[in-house]
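Undergrad: Test case, fold it:
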Amino acid sequence: MPKLNINGKVVEVDVEDDTPLLWVIRDHVGLTGTKYGCGVAQCGACTIHIDGVATRSCALPLNAVTEEQKIVTIEGLGADKPHPVQQVWAELDVAQCGFCQVGMIMATASLLAQNPTPSEDDIRAEITNICRCGTYGRVLAGVKLASERMASNKG
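TA: Okay, here's the model as predicted:
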């Protein structure tokens, strides 16, 4: 049976190798924070991190991931204390309905880990998640504020 390292725990799953990772995480591991939106890796609601990189899990088969790779879901992002992005999202009321925001938060956290001070163009190029409520202005403000806060905590 395949094994996965999810949020720092190795789990064994009894599923077909071509099962999308999203369904493994939700239905077999029981972590339901990651959402299903489109099923074709376009909307970003299913965004997780694999080795720190934002990855859309709905179209990624289980057999594309190894036990050595570290998978982080929204549940693992702020496991000890809320991640700075999660804190800013709550403070600025970034989410409206909230459905897509898990993916937005995961994409933002990955972006800021790789590029701590992204320009507006960088943000627009990297955060390509779709929000049906149109909270893009608040998302942009949230990314900028999280970047500032994370930078000030390092110095």
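
Undergrad: hey, let's count contacts and neighbours off CA atoms from now on
TA: OK.

Undergrad: With Arg56 as the reference, measure out to Arg124.
TA: 17 Å (Cα to Cα, to the nearest Å).

Undergrad: Compare the two (neighbour count), which wins?
TA: Arg56 (25 against 13; other Cα atoms under 10 Å).

Undergrad: List the contacts of the spatially closest residue to the more buried one that is not a sequence neighbour.
TA: In space, and not counting its chain neighbours, Arg56 is closest to Thr47: 4.4 Å by Cα to Cα, 6 or more residues apart in numbering. Residues near Thr47 by Cα atoms under 8 Å, 6 or more residues apart in numbering: Thr34, Ala54, Thr55, Arg56, Ser57, Val102, Gly103, Met104, Met106, Ala107.

Undergrad: Which members of those residues are the farthest-apart pair?
TA: For the contacts of Thr47, the farthest-apart pair by Cα to Cα is Ser57 and Met104; their separation is 13.7 Å.

Undergrad: Please identify which of the two sits among more neighbours.
TA: Shown here are Ser57 and Met104; by other Cα under 10 Å, Met104 has more neighbours (31 against 27).

Undergrad: what helix or strand does that one sit in?
TA: Applying DSSP states H and E as the criterion places Met104 in helix 101-114.

Undergrad: After that helix, which helix or strand is next?
TA: helix 120-126.

Undergrad: Quick check: buried residues in the following helix or strand past that following helix?
TA: Counting by DSSP H and E, the next helix or strand C-terminal to helix 120-126 is helix 136-154. Residues Tyr136, Arg138, Val139, Leu140, Ala141, Gly142, Val143, Lys144, Leu145, Ala146, Ser147, Met150 are the ones in helix 136-154 that count as buried (16 or more other Cα atoms under 10 Å).

Undergrad: any idea how far Ile6 is from the last one?
TA: The gap separating Met150 from Ile6 is 25 Å, by Cα to Cα.

Undergrad: Please provide the structure for the following sequence as well, for comparison with the first:
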Amino acid sequence: MSRLAALVLLLAALAAPLPAMAQAQRVDDSASQVLSPLVRMKWEDLAPGGSNDLVGQVTVLVRLDVSPWRGRNARIYHVLAPQPQGRVHASWTTRGALLAGALRDGERTLVFSGPITTDMLEDTFVMLLRADGDQMVRPEQLEFSFEIEAEGT
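TA: Okay, the predicted model is just below:
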């Protein structure tokens, strides 16, 4: 095959339509349950000159109603709204259907990619929360949510 023919094939492959992913839509996670929703934050390092970060852990029973997207391929993202009182970092482990990950406030990260085969996706997140102790002046409520981008919507 000549270089020109290979280049034409490559350009044709790149121009081929990809499955269209829709705008992100919020997923109903109202069946999720936060175990012990008041997270006790502790100083990460008590030594002088150490970190000023506060850390805490919480377990969340995640239940996502994905029934409107059943039978379609989709990507689901975990979202943490921006925090006015300083940076917040969350990381989590999982036990099943969703991916472990991490994100900062104002970001989102992928937790699922593939076909939606059930009405409900369930998992357990064990979350480690980290916040800048110099910026936190009062208790904060973190706003986590989930967004989905499904093919063909």
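
Undergrad: Give me the TM-score for these two chains.
TA: Remark: TM-score between the superposed chains equals 0.25 [TM-score structural alignment, normalised by the length of the second structure]; 63 aligned residues with a Cα RMSD of 4.8 Å.

Undergrad: Which residues lie in contact with Ser113 of the second structure in this structure?
TA: Listed by Cα under 8 Å, 6+ apart, the contact set of Ser113 of the second structure reads Asn73, Ala74, Arg75, Ile76.

Undergrad: What is the nearest of those to Asp65 of the second structure?
TA: When the contacts of Ser113 of the second structure are compared against Asp65 of the second structure (criterion: Cα to Cα), the nearest one is Ile76, at 11.6 Å.

Undergrad: What helix or strand is that closest one located in?
TA: Per DSSP H and E: Ile76 of the second structure is located in strand 73-80.

Undergrad: Then Leu54 of the second structure?
TA: Using DSSP H and E, Leu54 of the second structure sits in strand 53-65.

Undergrad: what angle do that strand and strand 73-80 make?
TA: 150 degrees (axes from the mean of the first three to the mean of the last three Cα atoms, to 10 degrees).

Undergrad: Counting by contacts, list what strand 53-65 of the second structure packs against.
TA: Under the contact criterion of 3 or more Cα pairs under 8 Å, 6 or more residues apart in numbering; DSSP states H and E, strand 53-65 of the second structure touches strand 33-35, strand 42-43, strand 120-132.

Undergrad: Quick check: the gap between Asn153 of the first structure and Ala107 of the first structure.
TA: Using Cα to Cα, Asn153 of the first structure is found at 20 Å from Ala107 of the first structure.

Undergrad: mind putting the buried residues of helix 136-154 of the first structure in JSON lines, distance to Val88 of the first structure included?
TA: Output for these, formatted as JSON lines (distance: Cα to Cα, whole Å):
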{"residue": "Tyr136", "distance to Val88 of the first structure": "14"}
{"residue": "Arg138", "distance to Val88 of the first structure": "10"}
{"residue": "Val139", "distance to Val88 of the first structure": "10"}
{"residue": "Leu140", "distance to Val88 of the first structure": "11"}
{"residue": "Ala141", "distance to Val88 of the first structure": "9"}
{"residue": "Gly142", "distance to Val88 of the first structure": "6"}
{"residue": "Val143", "distance to Val88 of the first structure": "8"}
{"residue": "Lys144", "distance to Val88 of the first structure": "10"}
{"residue": "Leu145", "distance to Val88 of the first structure": "7"}
{"residue": "Ala146", "distance to Val88 of the first structure": "6"}
{"residue": "Ser147", "distance to Val88 of the first structure": "10"}
{"residue": "Met150", "distance to Val88 of the first structure": "11"}
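
Undergrad: tell me which of these is nearest to Leu112 of the first structure?
TA: Nearest member of these to Leu112 of the first structure, counting by Cα to Cα, is Ser147, at 6.6 Å.

Undergrad: pretty sure that closest one is in contact with Leu111, am I right?
TA: No: using Cα atoms under 8 Å, Ser147 of the first structure is not in contact with Leu111; the gap is 9.7 Å.

Undergrad: Which of the helices and strands packed on strand 53-65 of the second structure sits closest to Ala90 of the second structure?
TA: It is, among those and with distance given as Cα to Cα, strand 120-132, at 4.6 Å.

Undergrad: ok and that closest one relative to strand 53-65, angle-wise?
TA: Between strand 120-132 of the second structure and strand 53-65, the angle comes out at 160 degrees (the same axes, to 10 degrees).

Undergrad: Does anything pack onto strand 120-132 of the second structure? Which helices or strands?
TA: When contacts are defined as 3+ Cα pairs under 8 Å, 6+ apart, strand 120-132 of the second structure packs onto strand 53-65, strand 88-93.
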